[in-house]
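A.B. asks: Sequence first, then the predicted structure, then my questions.
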Amino acid sequence: MNAQCDARDGGVLVNWIEVNNNVQPATETPTGRSSCMYPGEVPEAPIAGAPAAEEAPIVITLEEFQKRPVLAATIISQPLNFGLRNAHSNIYAEAQEQEFTFEFQDATIVLKARPVTYQWDYGDGTTATTTTPGGPVEGDAFDTRTPTSHQYAQTGDFDLTLTTYFAGDYSVDGGPFQPVAGEAAVVSAPHLMSIWRTKGHSVSENCIENPAGIGCEAPTR
């Protein structure tokens, strides 16, 4: 609707049509043009051949993007939920590209979300931002440095959190894809990290031979 046509002021939006009397019955074809008329005004027909007013393009904003149910990344630690003080604990994320189809402003939108940045909060007062989600390593992974590993300086239990930023691209009614201005932040569920310490001793007997020997007692932090 014409933004200048206000019904409160008596304005009436008139949509112009073209009548063809050369056929019977006569046909009426919308011209795509409109005028705002007020009481007492004499209608003035639009100029023949004048271009119709263009509709504003449909834009998917960051706010609309963040309304989509984008699945959060899964946090994985190796070995599971466990690490050693001052050693590299391998922590990585599993995130996936996602696609959504929905109706918006009478148009069909296809929106693709892809993870691009990972913001880590290790729960010990330190943070890091990576562009890689990381991945598993072979073996027990104790003290194996990776692009997403972390060294805890103290023992204890820490809630590690992750915010993944997704970039979006959308298509309107099957048209070309275009980027969303901004990235959607999706927070993962906290991941518990239990950090322990180790001691080294030289012994001559194993725990079967000497159940009270060094290293045979219950583990402590």
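C.D. replies: Perfect, I can see it now. Computed from a prediction, not measured in an experiment: that's the story for all the values here.
A.B. asks: rest of the way, CA atoms for contacts and neighbours
C.D. replies: Fine.
A.B. asks: What's the local residue count around His201?
C.D. replies: His201 is flanked by 6 other residues according to other CA atoms under 10 Å.
A.B. asks: whoops, I mixed them up, Gly83
C.D. replies: 27.
A.B. asks: show me where the protein has strands.
C.D. replies: 12-20, 27-37, 74-78, 82-84, 88-94, 98-104, 107-121, 127-130, 150-151, 156-172, 178-187, 191-196 (DSSP state E).
A.B. asks: Of all these, which one is nearest Asn206?
C.D. replies: strand 191-196 (22.2 Å; CA to CA).
A.B. asks: I would like the residues contacting the closest one, please.
C.D. replies: Residues from elsewhere that reach strand 191-196 (CA atoms under 8 Å, 6 or more residues apart in numbering): 75-77, 81-85, 152, 154-161, 220-221.
A.B. asks: related to what we said a few turns ago, with distance to Ala52 added, can I get the strands of the chain in JSON lines?
C.D. replies: Listed next are the strands of the chain as JSON lines, based on distance: least, CA to CA, whole Å:
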{"stretch": "strand 12-20", "distance to Ala52": "11"}
{"stretch": "strand 27-37", "distance to Ala52": "5"}
{"stretch": "strand 74-78", "distance to Ala52": "51"}
{"stretch": "strand 82-84", "distance to Ala52": "66"}
{"stretch": "strand 88-94", "distance to Ala52": "50"}
{"stretch": "strand 98-104", "distance to Ala52": "23"}
{"stretch": "strand 107-121", "distance to Ala52": "20"}
{"stretch": "strand 127-130", "distance to Ala52": "49"}
{"stretch": "strand 150-151", "distance to Ala52": "61"}
{"stretch": "strand 156-172", "distance to Ala52": "21"}
{"stretch": "strand 178-187", "distance to Ala52": "25"}
{"stretch": "strand 191-196", "distance to Ala52": "57"}
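A.B. asks: Second structure follows, compare the two:
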Amino acid sequence: MPAALCHNADFTTTKGQIGTCADGEVEGEFQVSCPEGEIALEPVFVQTWTNNPDGTISGLTGWTLLNDGDCLTAVDLAPLAEVEFQRLTIAPSPVTVQPPDGWTLVNIETITYTSPTPQTFATTLLGIPVTIEATPATYTWDYDDGTTPTQTTDPGAPYPDQSVFHTYSDEGTATITLGTTWEGRFQITGTSSWTPITGTALTTATAPPLTIYEARSRLVTDPLD
């Protein structure tokens, strides 16, 4: 049941109640005025009663205005944004390998790269609509041959502009894994400023198995038939 909002003519006093407003008060829309850059929370009303053993209730009170609407800044929402950031389902960075057909050669550059595109998510914090943005910060490439993984802030690029690559020294198979560390920031809907989120998120993606061959020179009869 909604609560009536009773106030005097200049809105200097406001209360929540069920029923008729007192003399000198009128019912109207609740108003909260916040400074620029802040946003108002909705007012909170409470009602109390006692549950009796026979299933009835007693002592039912009218609705009381518990919180007349706080003004919050993005900094106030930052701890909640940090928790929400860890709950997000961030799509792992895609893994692209060149040569592209599932094989490569010993002693040549095997090129790897990914997309640095940020991801955005719409959610609410304390009922306030916000946008959270996750942006790739670092990439860790594990080439599955016992060498130390490569960590970089460079997403790489395809041939002939490759900047992230690996050279295998032995034949075999390998499954390349990419771990991406994401940084976050959030924005209250309707505002223009972004607030950084403390902490990072991690996603992991793997490429299909890669077969590594060694190219060998062979003497053959000339001419070839």
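C.D. replies: Arrived safely, thanks for sending. Please read these numbers as outputs of a predicted model, since none were measured by experiment.
A.B. asks: what TM-score do we get after superposing?
C.D. replies: The TM-score (TM-score structural alignment, normalised by the length of the first structure) is 0.64; 168 aligned residues with a CA RMSD of 3.3 Å.
A.B. asks: What's the match for Leu85 of the first structure in the second structure?
C.D. replies: Careful, residue 85 of the first structure is Arg and not Leu. Aligned by TM-score structural alignment, Arg85 of the first structure pairs with Val106 of the second structure.
A.B. asks: in terms of contact, does its match touch Thr173 like I think?
C.D. replies: No - look at Val106 of the second structure against Thr173 with CA atoms under 8 Å: they stay out of range, at 11.3 Å.
A.B. asks: give the contact list for the match of Arg85 of the first structure.
C.D. replies: 167-171, 212-215 are the contacts of Val106 of the second structure under CA under 8 Å, 6+ apart.
A.B. asks: now with 10 Å?
C.D. replies: 167-172, 212-215 (CA atoms under 10 Å, 6 or more residues apart in numbering).
A.B. asks: now, among these, which is nearest to Tyr159 of the second structure?
C.D. replies: Nearest member of the contacts of Val106 of the second structure to Tyr159 of the second structure, counting by CA to CA, is Thr167, at 14.8 Å.
A.B. asks: ok now do the alignment partner in the first structure of the closest one, which residues does it touch?
C.D. replies: When the first structure is aligned by TM-score structural alignment, Thr167 of the second structure is paired with Gln151. Residues counted as contacts of Gln151 of the first structure (CA under 10 Å, 6+ apart) are 83-90, 122, 143, 145, 195.
A.B. asks: ok, and the residues you listed in the second structure?
C.D. replies: When you map the contacts of Gln151 of the first structure onto the second structure and apply both residues aligned by TM-score structural alignment, their matches' CA atoms under 10 Å, the shared contacts are 83-90, 122.
A.B. asks: what about Asp145 of the second structure, how many neighbours?
C.D. replies: 15.
A.B. asks: got it, and Pro99 of the second structure?
C.D. replies: Around Pro99 of the second structure there are 16 residues (other CA under 10 Å).
A.B. asks: returning to that earlier point: spatially nearest residue to the match of Thr167 of the second structure (excluding sequence neighbours)?
C.D. replies: Distance criterion CA to CA, 6 or more residues apart in numbering; nearest residue to Gln151 of the first structure, sequence neighbours excluded, is His88 at 4.7 Å.
A.B. asks: now the contacts of strand 191-196 of the first structure: which count as buried?
C.D. replies: The neighbour count (16 or more other CA atoms under 10 Å) marks 75-77, 81-85, 152, 155-156, 158, 160-161 as buried among the contacts of strand 191-196 of the first structure.
A.B. asks: Dump these to a markdown table, plus distance to Asn20 of the first structure.
C.D. replies: Below are these laid out as a markdown table (distance: CA to CA, whole Å):
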| residue | distance to Asn20 of the first structure |
| --- | --- |
| Ile75 | 68 |
| Ile76 | 70 |
| Ser77 | 74 |
| Asn81 | 77 |
| Phe82 | 81 |
| Gly83 | 82 |
| Leu84 | 85 |
| Arg85 | 86 |
| Tyr152 | 82 |
| Thr155 | 86 |
| Gly156 | 84 |
| Phe158 | 78 |
| Leu160 | 72 |
| Thr161 | 68 |
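A.B. asks: what residue of the second structure takes the place of Thr161 of the first structure?
C.D. replies: Aligned partner of Thr161 of the first structure by TM-score structural alignment: Thr177.
A.B. asks: swap in Phe65 of the first structure?
C.D. replies: Using TM-score structural alignment, Phe65 of the first structure pairs with Phe85 in the second structure.
A.B. asks: Surely that match touches Glu183?
C.D. replies: Yes - if you go by CA atoms under 10 Å, Phe85 of the second structure and Glu183 touch, sitting 9.3 Å apart.
A.B. asks: counterpart of Pro136 of the first structure in the second structure?
C.D. replies: Pro136 of the first structure maps onto Pro158 in the second structure, by TM-score structural alignment.
A.B. asks: Please report how far that match lies from Pro149 of the second structure.
C.D. replies: Plainly put, Pro158 of the second structure is 20 Å away from Pro149 of the second structure if you go by CA to CA, to the nearest Å.
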